[in-house]
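predicted coordinates and the sequence they were generated for:
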Amino acid sequence: MKHRLFEQNRTILLAVSGGPDSMALLHFFVSIRDTYHLRLIALSVDHKLRGKESLEDLHYVRDICEKWNVEFIGKQVNVPQYMEETKKSTELAARELRYAFFEKMMQSYNAPILAMGHHGDDQVETMFMQLTKGIKPKGMPFKRSFANGIIIRPLLSVTKDEIHAYCRNHQIIPRLDPTNEETIYTRNAFRHHLVPFLKERNPNIHHSAQLTSEIFQEEEDYLIEEAKKVVECVATFDEKKDNVFIDIQKVLRFHPTLQRRAFHLILNYLYRHLDVVEIKAIHHDQLLKLMHSEKPNAMIHMPHNLIVLKAYDQIQFRFNKTSKAPYYYRLFPGEQILLPDGKTLSVILEKSSSKPKESGAYEFVCHAESIALPLIIRSRQNGDKLKIRGLGGSKKIKDVFIDLKIPQAEREEWPIVTDNNGQLLWLIGLKKGEVLETTSDQWLRLMVT
């Protein structure tokens, strides 16, 4: 095998949902089990998102495993409840609970290999999704560290169509999840709209994406090793290793490529207990701007209360553990900014004869001539009121938080958008304000990604 994903006489855990990809994966490992002397354990998760139907998927996997003499462990996780508690999206909540189960099983069975059914089309989707998020499109590796071992993806070199053909050839009748057809989920939208478009122009796009991914991974591995040397040279950690101090003059001796990766390593280290934090290109950009700022003293907010302070020739990374500092930013069309939770707010000027559609709670559209620029993005203030769209009246932000049961700890940093005259426009993700419409064809679109 080119990537030597596993050796003989190993225990392999397999993530099996019952769909075509995972069933092909399971069948493939069953077909080589005796040759490689493998112990196979299938893991299946019911996310409680489709009621009886999703539970039947789990039972289907259980029955197939019994037929093929494969050990089986099924688990139900309550994604809707977790979403309510954490305010996270369906995709993220399901992923976190699913991977927590996988990690627990890897540790319980001391099985350091978890096989997953991601294929070439998934690779294309992932790389373009990363690109749109401002993350370098490295895609998914054939293997990566996870829990007490590794995740492997043996099917990355084959397409979805080839997997369906494999299932037909071996009389496998997989379960089909109807939510995979709903394009309200980000990955599904890429799957149904972007990937077919790309395949029309390059039927071998999955091979190109995989080759590019591997090249990026190799280059990144090398650059990270070089960046480690930079960190050793320029960074000082305090005794508890929660605060990091950077010598700006020393950093400036190195190429910006290594500067960015050095900052990336520092952020990864500081966020080591927070797996959900995605470090994006905008994080690096903000750090480089701070370092080159002519101001002797400046500060930026990063996700999860991490504050980065510039004081003359030194940059300090530290967590604001005692209280959440108020913030206040100005933003013009064409600019973007980091919010305290790590998401990115972008402002786009559009031209349209009719009001452009908003896509969900994290987009806001209004007439450009109805507001005074620049936009202000800030934390809440006493007495804040929002004239809520469609309500016909105003409501205190405090009462909105109470009605929506937003935890007290999150309220102080929840971002509010106003115009330059103080008109409240948007309590991001929660409520949108009523804005006067004009006959202008100029519109502002605010997007949080």
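Right, received. Where do you want to start?

from here on, contacts and neighbour counts on C-alpha atoms
OK.

which stretches in this structure count as helices?
20-36, 52-67, 79-86, 90-108, 120-132, 160-169, 186-189, 195-201, 205-234, 248-251, 256-270, 281-292, 397-403, 408-411 (DSSP state H).

just say which of those is most tucked in.
Mean neighbours per residue, mean count of other CA atoms under 10 Å, is largest over the helices of the chain for helix 120-132, with a mean of 20.

surely Lys138 touches Glu219?
No - counting by CA atoms under 8 Å, Lys138 stays clear of Glu219, with 10.1 Å between them.

can you tell me the closest non-neighbouring residue to Lys295?
Tyr312 (8.0 Å; CA to CA, 6 or more residues apart in numbering).

and what of Ser145?
Ile151 (6.3 Å).

surely that neighbour meets Met116?
Yes - between Ile151 and Met116 there is a contact at 7.1 Å, judged by CA under 8 Å.

returning to what we had before: which residues sit in contact with the residue nearest to Ser145?
113-116, 143-145 (CA atoms under 8 Å, 6 or more residues apart in numbering).

in TSV: the residues you listed, plus neighbour count.
Below are the contacts of Ile151 laid out as TSV (neighbours: other CA atoms under 10 Å):
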residue	neighbour count
Ile113	24
Leu114	25
Ala115	25
Met116	22
Lys143	19
Arg144	12
Ser145	11
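
quick one: which two of these are the most distant?
Across the contacts of Ile151, no pair lies farther apart than Met116 and Ser145, at 13.3 Å, counting by CA to CA.

buried residues, stretch 269-278. List them.
By 16 or more other CA atoms under 10 Å, the buried positions in stretch 269-278 come out as 270-271, 277-278.

run the chain-centre distance for that stretch.
Here the centre of stretch 269-278 is set off from its chain's centre by 12 Å, with CA atoms, centre = their mean, to the nearest Å.

again with stretch 86-93
Its chain's average C-alpha position is 11 Å from that of stretch 86-93, according to CA atoms, centre = their mean.

what do you get for stretch 141-156?
18 Å.

same deal with stretch 47-59?
25 Å.

what's that stretch in contact with?
17-18, 44-46, 74, 76-80, 94, 175.

can you check stretch 183-200 too?
With CA under 8 Å, 6+ apart, stretch 183-200 has contacts from 91, 121, 124-126, 129, 180-182, 205.

before we go on, here's another structure to hold up against the first:
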Amino acid sequence: MLSEVIEFNNRYGLLDGCGSVIVGLSGGADSVALFHVLRELRSRYGFSIIAVHVHHGIRGEEADRDLDFCRNLCRRYGVELREFFYDIPKLAKELSLSPEEAGRKVRYDSFRSVASEYENSRIAVAHHGNDRAETVIFNMTRGTGMKGLRGIVPMRDNIIRPLLCVTKADILGYLDEIHQDYCLDSTNESNDYSRNRIRNVILPELAKINSSAVSNICSMADKMMELNDFVENYIDDMYDKCAVEDERGILLKRPDNACAYIVKGMIIKAISNLKGTLKDITDNHISEICEMFDKRNGRRIDIKYGITVEKEEKGIFFLKDSDITYNEYEVEVPSKLILPDGNFMEFKKILWNKGQKISNEVCTKFFDYDRIKDRLLVRNRRKDDYLVVNSAGNRKKLNRYFIDCKIPEHIRDSIFLLADGDHIMWVPGGRISEEYKITEDTKNVLCVECGGSEWKE
């Protein structure tokens, strides 16, 4: 078995450059075998071993027995043992987790705590081939894709699984060969949990069909791991080409000639980048978002974690959660207003001469100053905003104007408008209201110039 583990390590570099290995030691067969394998390998790879035992505060005398066993084992072989004690039932209730989830959390928290004390450390856990096959089957029953069909992987971050290449039978044979006893966990014999039923019922039945069932499932998982790595690298490349991230969220452009699987992978990456989690995000959510590429502009859907997705002309936009801040500034003339986004608006009053040429600069606009009836404001939009769109005085709601101009909904609240009360004089980058346009009767003109390093027309 040792030669298989060495070959497995060389293939995946599990122990390369490792200074210390933090080994999870429960006292069960798997962790005891891992303990001895690492002892055999430490001189070859030049690392030290620190064992960690986590007492969960359940299983009573049986758990105390496991702790004593680990103490004696480490004392016998001169390995440092770190001990952690938790009240898992209480912690599970406080964290709203199942006892299994809470137990897993504290184990890895304990491992990481010790690992943080050492440079170039790895955390070694005792998952083996049967565990990997069990995980593949478990994922299949819940619904999964390529990633789930990998099962447990040899290395994730600084967590390594040196025994993933061997089966439970190999481990028991190894312990028998070196005359090493171990502890039995009575809860593993119960079929009340899904994983235990797979372990104790389904895998033995599969072995009756093919004695190499576990090895064959693991071989398939290896192939899925290689394929998944290739596809994820491709998705990453496509995402880098098609995604634009900014402070508001992520714009995802539709890639040319990409199949639905790749597009869905890009959507998953966008959600993960935006929220840091994919928990409770289902295939139905991803499919619904994927269909947004073919919807009309302005269509929006809301999914988990407050994620809003909006169809735009250029693609689909994933909006970040944000508390919209309403800004309003009363303008004095002359003055220069610096906006929160770094842009500026400069205001001047000038005497207008008939026949004077009107500037064609897109960032400079002229208004009939004497038609301003209310306070002159620079502000974000409000509910009753409108513009006058023709010489007959017909009005158009600002929201309708935004829709007609295909202005993405997620930026509408952040646009700074020039307003006379509820009357929008100018949407910077867009039109001005007909009511304020210069005529032959105009005497005084308000000149407004926009600019700044962040100004975008």
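Looks like it arrived, so ask away. Here the structure is a predicted model, which means the values were calculated and not measured.

alignment lookup: Leu156 of structure 1 to structure 2.
For Leu156 of structure 1, the aligned position in structure 2 is Leu164, judged by TM-score structural alignment.

tell me, how many residues neighbour its match?
Close neighbours of Leu164 of structure 2, defined as other CA atoms under 10 Å, add up to 23.

where in structure 2 does stretch 193-210 of structure 1 fall?
Residue span in structure 2 matched to stretch 193-210 of structure 1, by TM-score structural alignment: 201-218.

got it, and stretch 100-110 of structure 1?
Using TM-score structural alignment, stretch 100-110 of structure 1 pairs with 109-119 in structure 2.

show me how far that stretch is from its chain's centre.
24 Å.

surely Met345 of structure 2 forms part of a strand?
Yes - under DSSP: H, G, I helix; E, B strand; the rest coil, Met345 of structure 2 falls within a strand.

please report how far it lies from Tyr261 of structure 2.
47 Å (CA to CA, to the nearest Å).

look up how far Phe28 of structure 1 lies from the counterpart of Arg132 of structure 2 in structure 1.
Applying TM-score structural alignment, one finds that Arg132 of structure 2 aligns to Gln123 in structure 1. Here Gln123 of structure 1 is placed at a distance of 20 Å from Phe28 of structure 1 (CA to CA).

separate out the buried members of the contacts of stretch 47-59 of structure 1.
17-18, 44-46, 74, 76-77, 79-80, 94, 175.

assess the claim that Lys310 of structure 1 and Gln316 are in contact.
Yes - contact status for Lys310 of structure 1 versus Gln316: in contact at 6.5 Å, counting by CA under 8 Å.

out of those two, which sits in the more crowded spot?
Legend: neighbour count by other CA under 10 Å for Lys310 of structure 1 and Gln316, higher for Lys310 (24 against 18).

wait, what's in contact with that one?
290-291, 296-299, 316.

change it to 6 Å
Lys310 of structure 1 is in contact with 297-298, counting by CA atoms under 6 Å, 6 or more residues apart in numbering.

how much space between it and Phe263 of structure 1?
14 Å.

my guess is Leu418 of structure 2 meets Tyr386, correct?
No - contact criterion CA atoms under 6 Å: Leu418 of structure 2 and Tyr386 do not qualify, at 11.6 Å.

returning to what we had before: could the buried residues of stretch 269-278 of structure 1 be laid out in JSON lines, adding distance to Asp63 of structure 1?
JSON lines is the format used below for these (distance: CA to CA, whole Å):
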{"residue": "Leu270", "distance to Asp63 of structure 1": "45"}
{"residue": "Tyr271", "distance to Asp63 of structure 1": "41"}
{"residue": "Val277", "distance to Asp63 of structure 1": "38"}
{"residue": "Glu278", "distance to Asp63 of structure 1": "38"}
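
go through the residues you listed and name the one nearest Asp238 of structure 1.
Leu270 (12.1 Å).

which residue is the nearest non-sequential neighbour of the closest one?
Asp242 (6.7 Å).

give me the neighbour count for the one you found.
13.

any idea how far Thr236 of structure 1 is from it?
From Asp242 of structure 1 to Thr236 of structure 1 the distance is 11 Å (CA to CA).

Arg260 of structure 1 too?
17 Å.

got it, and Pro174 of structure 1?
54 Å.

the more surrounded of these two?
Neighbours were counted for Pro174 of structure 1 and for Thr236 using other CA under 10 Å; Pro174 has more, 20 against 15.

got a list of what the more buried one touches?
For Pro174 of structure 1, counting by CA under 6 Å, 6+ apart, the contacting residues are 18-20.

at 7 Å instead, please
Residues in contact with Pro174 of structure 1 (CA atoms under 7 Å, 6 or more residues apart in numbering) are 18-20, 23.

so which residue is smack in the middle of structure 1?
Note on structure 1: the residue nearest the mean C-alpha position is Glu278, at 5.9 Å, using CA atoms, centre = their mean.

distance of that residue from Gly51 of structure 1?
Note on Glu278 of structure 1: its distance to Gly51 of structure 1, by CA to CA, is 31 Å.
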